[in-house]
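In: got a sequence here, can you build the structure:
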Amino acid sequence: MTFSASPHSPAAVSAGPSSAQLLDFARGVASDAELVASLPLDPEGRTWARLDGPGGSEAWLIGWPPGTGTGWHDHGGSRGAFATASGGLTEQSLAVRLPTEGWKTLELAEGVDRQRQLRPGQGRAFGEHHVHQVLNESADAHAVSVHAYYPPLPLMRRYSRTGAVLRLEQVEIPEEWQ
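Out: I've put the predicted structure just below:
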């Protein structure tokens, strides 16, 4: 008898690539100058190309025009990593595990905010409960980055934030961004 775990069960999540392996992949792709240069860059909005990630993961090469960002979001329970290939990105994140269901508005405690700058070659791995936003704060330069997630994103929750108040605004499914 063969047992196959659901793609979103805990057994399946632990079977795929680790966050560290996803980060190694993202850094490796980010160092591929020819691939990075092949991404068409739009002056108005983000551009992206889907990549084959390791071990069944989902991966993306993303172009960021000056002044663009993702807004606050999570990755629906997937772990992941990203690395900057060119330009610079800022990640703002929350150092707290949020409940995934049963709330619309949360007041965040003091001291949970984190921020890091990611220059070319630098990256970040994260676990299943990571909430963040990624920004290209440059006034005049594009950035390009590589992102990988396992399991492939089942959904993304989008949040708004006013001061210490985080509000769940929308739940997106893959068909909305692929």
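In: contacts and neighbour counts: CA atoms only from here.
Out: OK.
In: can you list the buried residues in the helix ranked longest in the chain?
Out: Longest helix in the chain, counting residues (DSSP state H): helix 19-30. Neighbour counts over helix 19-30 (16 or more other Cα atoms under 10 Å) mark Ser19, Gln21, Leu22, Leu23, Asp24, Phe25, Ala26, Arg27, Val29, Ala30 as buried.
In: could you do stretch 168-178 as well?
Out: Across stretch 168-178, burial judged by 16+ other Cα under 10 Å covers Leu168.
In: how far off centre is that stretch?
Out: Taking Cα atoms, centre = their mean, to the nearest Å, one finds the center of stretch 168-178 at 13 Å from the center of the full chain.
In: any chance you could list what contacts that stretch?
Out: Trp103, Lys104, Thr105, Leu153, Pro154, Leu155, Met156, Arg157, Arg158, Tyr159, Ser160 (Cα atoms under 8 Å, 6 or more residues apart in numbering).
In: wait, doesn't Ser145 sit right on Pro65?
Out: No - between Ser145 and Pro65 there is no contact, the gap being 11.6 Å when judged by Cα atoms under 8 Å.
In: and for comparison, fold this next one:
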Amino acid sequence: MVRDRAGCQGIWAISWMADQHDTGYHDHHASKGAVFVVRGAIRHERLRLEGEPEGEAVRAGEVFCFDETFIHRMRREPGAGETVTIHAYSPPLRQAGQYSESEQGQLRRQATPAEGQLAPKGPQGEPTER
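Out: Now for the predicted structure:
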């Protein structure tokens, strides 16, 4: 992660090495941001309270933005090959919230330091199809 001199932005580069690389559902605490796909493609999924998640492929050259209330999941698009993304956060990412389902079916949030690797926590449901 790189921060600008004023401490207003944080930039991350992520390499998605396998189709199984999955962030699980998460938020970015107090940070807004954008993700730019440099190479390959990622599957971007938004959590819905009723019904299946909404998912779409985001391909090289495309970008999506989010605010601090956004809960989503990302994984490499199956079969996309080597994938690289650039993530920009403002203010710099200090914490993420990772989501899971309790045994009683309740949504739970677990705070995770920004340096921690995001991965699914407990049942996450089936990923959306292509």
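In: about what we covered before: helix or strand right after the longest helix of structure 1?
Out: helix 33-38 (DSSP states H and E).
In: residue range for that following helix in structure 2?
Out: Across structure 2, nothing matches helix 33-38 of structure 1 (TM-score structural alignment).
In: more neighbours, Ser145 and Pro65 of structure 1?
Out: Each of Ser145 of structure 1 and Pro65 has its neighbours counted (other Cα atoms under 10 Å); Ser145 has more, 29 against 25.
In: what is the longest helix of structure 1 packed up against?
Out: Applying 3 or more Cα pairs under 8 Å, 6 or more residues apart in numbering; DSSP states H and E, we find helix 19-30 of structure 1 packed against helix 33-38, strand 79-86, strand 123-126, strand 143-150.
In: reformat those as JSON lines; add distance to Gly53 of structure 1.
Out: Output for the helices and strands packed on helix 19-30 of structure 1, formatted as JSON lines (distance: least, Cα to Cα, whole Å):
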{"stretch": "helix 33-38", "distance to Gly53 of structure 1": "14"}
{"stretch": "strand 79-86", "distance to Gly53 of structure 1": "11"}
{"stretch": "strand 123-126", "distance to Gly53 of structure 1": "15"}
{"stretch": "strand 143-150", "distance to Gly53 of structure 1": "7"}
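In: Val13 of structure 1: which of the ones you listed is closest?
Out: Among these, the nearest to Val13 of structure 1 by Cα to Cα is strand 143-150 (7.0 Å).
In: that closest one corresponds to what range in structure 2?
Out: Strand 143-150 of structure 1 corresponds to residues 83-90 in structure 2, going by TM-score structural alignment.
In: how far does stretch 154-173 of structure 1 sit from the chain's center?
Out: Computed by Cα atoms, centre = their mean, the chain-centroid distance of stretch 154-173 of structure 1 equals 14 Å.
In: just stretch 12-19 of structure 2 next, same as before
Out: How far stretch 12-19 of structure 2 lies from its chain's middle: 11 Å, per Cα atoms, centre = their mean.
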